[in-house]
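**Student:** got a predicted structure here, sequence first:
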Amino acid sequence: MATRPRIRQRAKGALASEIAEAIHMRAYRPGEWLRQIDLEQAFKATRFDVRTALDELTVRKTIEHVPNRGYRVAEIDIRTYRAIRDTRVILEAAAAREVPPRMDAAALARLEVLAHEFGEAVRSGTRLRQSEINRAFHHLIYAHCGNPVLEETIWALRDRSRGSAVTVWTSHQALLNSDRDHHAMVAAIAAGDGERLAELTIGHIVKDMSEVPAALQPSTETSQRRGSEVSDEV
């Protein structure tokens, strides 16, 4: 008798974040249809947990639900992509200003470690490792903004932007820029300078999201091909 895959216990929302990260890393492409049974196997999760995660990601607009067809990774056009960028600038800069007085020495030490680990990953790590550390770094920062609703909204927007055709980092130089920004952010927090952290945050977002393809919409031919691959089993 075949051994059933071991189901992992996760905190509420954790599976949705794992699937969102997979989308971010292009394991699932913009416009790609998601089959529930495949997700159960890939993430070793129950049918109920996968359904709950898909519903949560739909609310976040990371994916979209098409009635009678299923769920697919959201596709974002360039106008929406830029609107997300501009909204992120407003929200993340506001959050950044509140972080320095709220981050204690232990959290700052952990942030310094993450900045160092990201630099190591830039030099010799995989793209997945780089992304994981980058996410942990920014999660730790926004966890200290003092407003859990603001924090949740920021991550919903970041997840939504993953439905674009833009890669995580466009070049090795982009990775080096992120590495430099991370260390500067740590220094700003250590100095208690919320305005400097907000300035760095704005530059970080704009640099990461400024170079986009001329068109983010898939071609008609691509859309038709994807439509022929739809599965109702989710």
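**Tutor:** Sure thing, it's come through. Residues are numbered from 1 along each chain as shown.

**Student:** going by C-alpha atoms from here, please, whenever you check contacts or count neighbours.
**Tutor:** Will do.

**Student:** name the nearest residue to the residue nearest the centre of the chain, sequence neighbours excluded.
**Tutor:** Centroid check for the chain by CA atoms, centre = their mean gives Asp159 as the closest residue, at 4.3 Å. Excluding its sequence neighbours, the residue lying closest to Asp159 (CA to CA, 6 or more residues apart in numbering) is Thr62, at 5.7 Å.

**Student:** what segments of this structure are helices?
**Tutor:** Using DSSP state H, the helices of the chain run over residues 14-24, 36-43, 47-60, 78-98, 105-124, 127-142, 148-160, 172-190, 194-210, 220-227.

**Student:** burial of Phe48, as a residue count?
**Tutor:** Phe48: 11 surrounding residues under other CA atoms under 10 Å.

**Student:** distance of it relative to Gln36?
**Tutor:** From Phe48 across to Gln36, the span is 10 Å (CA to CA, to the nearest Å).

**Student:** cool, Ile7 as well?
**Tutor:** Going from Ile7 to Gln36 by CA to CA gives 15 Å.

**Student:** same deal with Ile133?
**Tutor:** From Ile133 to Gln36 the distance is 28 Å (CA to CA).

**Student:** who's more crowded, those two?
**Tutor:** Gln36 (21 against 18).

**Student:** surely that one touches Thr52?
**Tutor:** No: Gln36 is beyond contact range of Thr52, at 10.9 Å (criterion: CA atoms under 8 Å).

**Student:** for Met25, give me its contacts.
**Tutor:** Arg127, Leu128, Ser131, Val168 (CA atoms under 8 Å, 6 or more residues apart in numbering).

**Student:** tell me, how many residues neighbour the closest residue to Ile189 other than its chain neighbours?
**Tutor:** Among residues not flanking Ile189 along the chain, Pro100 sits closest, at 4.7 Å (CA to CA, 6+ apart). Neighbour count of Pro100, defined by other CA under 10 Å: 22.

**Student:** Gly192 is in contact with Pro100, correct?
**Tutor:** Yes: look at Pro100 against Gly192 with CA under 8 Å: they come within range, at 4.9 Å.

**Student:** is it possible to mark the buried ones in the contacts of Met25?
**Tutor:** The neighbour count (16 or more other CA atoms under 10 Å) marks Ser131, Val168 as buried among the contacts of Met25.

**Student:** let's bring in a second one:
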Amino acid sequence: MEQSRARSATAPTAVSRTAVAPTAVSPTAVWPESVPDAVPFASLEASTGREPEPATRGEHTHSEPAPPKVVPQRHSVRDQILEALRDALLSGELVPGEVYSAPALAERFGVSATPVREAMQLLASEGAVETVPNRGFRVARYSPRDLAELSEIRALLEVPAVLALARSQPAERWTRLRPLAEDTLRAAACGDRTAYAETDRAFHRGVLELTGNRQLVAVAEDVQRRAHLSALRASPAPRTTDLLAEAADHLALLDALTDQDLPAVERLVRGHF
């Protein structure tokens, strides 16, 4: 009996481990004049520093299982950096024709070069940057011809799709999209080109998602993203009044869709590009 009590007193207990989630990337931290101290995105696992001793053979121990470790997803870091880089492209902080290396950007982000390089590769696939061997990535230049071609592609994709929706969707579907159109008006009123581009994409995505065609939505959004960059590079920056007029077209389009006014729908969609 005394020996049994002694064994029970020395039975090992479970050691729990926790993990610290990765710190969020701040887009404004990319472009300071001086490079900030690096804060690497890593999983920091807390530990007692001592592993439990194995149980005596034949002895049953009862303890709560250790909670699962929180493993930070590398893709989440990459996606945060991707959005920060897209904002910098739209705002002009990444200068057309300039070459940026992944390690230099990574140092400013306070992360390893891998997620930065992955984000830049995605931007290259979108046509926003070009790969320069052994140097990094050059911000793409766009010409008026590029903008005209992209506008033509958008019309080919969106006009037939929106006209088909105008014939088939009930009026209440368009009412649900009005908050997205109002978001574009607010962004336009602030003169914030980056915010306007984001809200404009959200509105068009909301409309095209009603088709149920995921590939159409993805391709149209990619072309629209290229068109936004092309417009910024190939023409003067739009004035607040221009943005407001474009945003007002969203509300006018919803009214035409609600009324199933097909000529007005086609005119507004084509004129939007």
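**Tutor:** Sure thing, it's come through. All values reported here derive from a predicted model rather than from experimental measurement.

**Student:** so who does whatever residue of structure 2 lines up with the residue nearest to Asp159 of structure 1 touch?
**Tutor:** Counting by TM-score structural alignment, Thr62 of structure 1 lines up with Ala128 in structure 2. Applying CA under 8 Å, 6+ apart, we find Ala128 of structure 2 in contact with Val139, Ala140, Arg226, Leu229.

**Student:** over to Thr201 of structure 1?
**Tutor:** Counted by CA under 8 Å, 6+ apart, Thr201 of structure 1 has contacts Val89, Glu92, Ala93, Ala96, Met185.

**Student:** try it again at 7 Å.
**Tutor:** Glu92, Ala93 (CA atoms under 7 Å, 6 or more residues apart in numbering).

**Student:** how close does it get to Asp181 of structure 1?
**Tutor:** Thr201 of structure 1 is 8 Å from Asp181 of structure 1, by CA to CA.

**Student:** same check, this time on Gln41 of structure 1
**Tutor:** To Asp181 of structure 1, Gln41 of structure 1 is 37 Å away according to CA to CA.

**Student:** ditto for Arg85 of structure 1
**Tutor:** 18 Å.

**Student:** cool, and Ala95 of structure 1?
**Tutor:** Taking CA to CA, one finds Ala95 of structure 1 at 17 Å from Asp181 of structure 1.

**Student:** ok, Glu117 of structure 1 next?
**Tutor:** Distance of Glu117 of structure 1 to Asp181 of structure 1, computed by CA to CA: 14 Å.

**Student:** go through the helices of structure 1 and name the closest to Ala2 of structure 1.
**Tutor:** Evaluated with CA to CA, the helices of structure 1 place helix 36-43 nearest to Ala2 of structure 1, the distance being 14.1 Å.

**Student:** mean shift between the closest one and structure 2?
**Tutor:** Mean deviation of helix 36-43 of structure 1 relative to structure 2 after superposition (mean CA distance after the TM-score superposition for structure 1): 4.5 Å.

**Student:** packing partners for that helix?
**Tutor:** Here helix 36-43 of structure 1 touches helix 47-60, going by 3 or more CA pairs under 7 Å, 6 or more residues apart in numbering; DSSP states H and E.

**Student:** tell me the angle the helix it packs on makes with helix 14-24.
**Tutor:** 60 degrees (axes from the mean of the first three to the mean of the last three CA atoms, to 10 degrees).

**Student:** chain center to helix 47-60 of structure 1: distance?
**Tutor:** Computed by CA atoms, centre = their mean, to the nearest Å, the separation of helix 47-60 of structure 1 from the middle of its chain amounts to 16 Å.

**Student:** quick check: that helix compared with structure 2, mean distance?
**Tutor:** Superposing on structure 2 and averaging over aligned pairs (mean CA distance after the TM-score superposition for structure 1), helix 47-60 of structure 1 comes out at 2.0 Å.

**Student:** got the buried residues for that helix?
**Tutor:** Across helix 47-60 of structure 1, burial judged by 16+ other CA under 10 Å covers Asp49, Val50, Arg51, Thr52, Ala53, Leu54, Asp55, Glu56, Leu57, Thr58, Arg60.

**Student:** just the angle between it and helix 148-160, please?
**Tutor:** Using the same axes, to 10 degrees, helix 47-60 of structure 1 lies at 90 degrees relative to helix 148-160.

**Student:** angle of helix 47-60 of structure 1 against helix 36-43?
**Tutor:** Orientation of helix 47-60 of structure 1 against helix 36-43 (the same axes, to 10 degrees) gives an angle of 100 degrees.

**Student:** which other helices and strands does helix 47-60 of structure 1 contact?
**Tutor:** With 3+ CA pairs under 7 Å, 6+ apart as the test, helix 47-60 of structure 1 has helix 14-24, helix 36-43, strand 63-66 packed against it.

**Student:** can you do 8 Å?
**Tutor:** Secondary-structure packing of helix 47-60 of structure 1 (3 or more CA pairs under 8 Å, 6 or more residues apart in numbering; DSSP states H and E): helix 14-24, helix 36-43, strand 63-66, helix 148-160.

**Student:** chain center to the second one: distance?
**Tutor:** By that I understand helix 36-43 of structure 1. Centroid separation for helix 36-43 of structure 1 versus its chain: 20 Å, with CA atoms, centre = their mean.

**Student:** next one: the longest one
**Tutor:** The gap between the average C-alpha position of helix 148-160 of structure 1 and the chain average comes to 10 Å, counting by CA atoms, centre = their mean.
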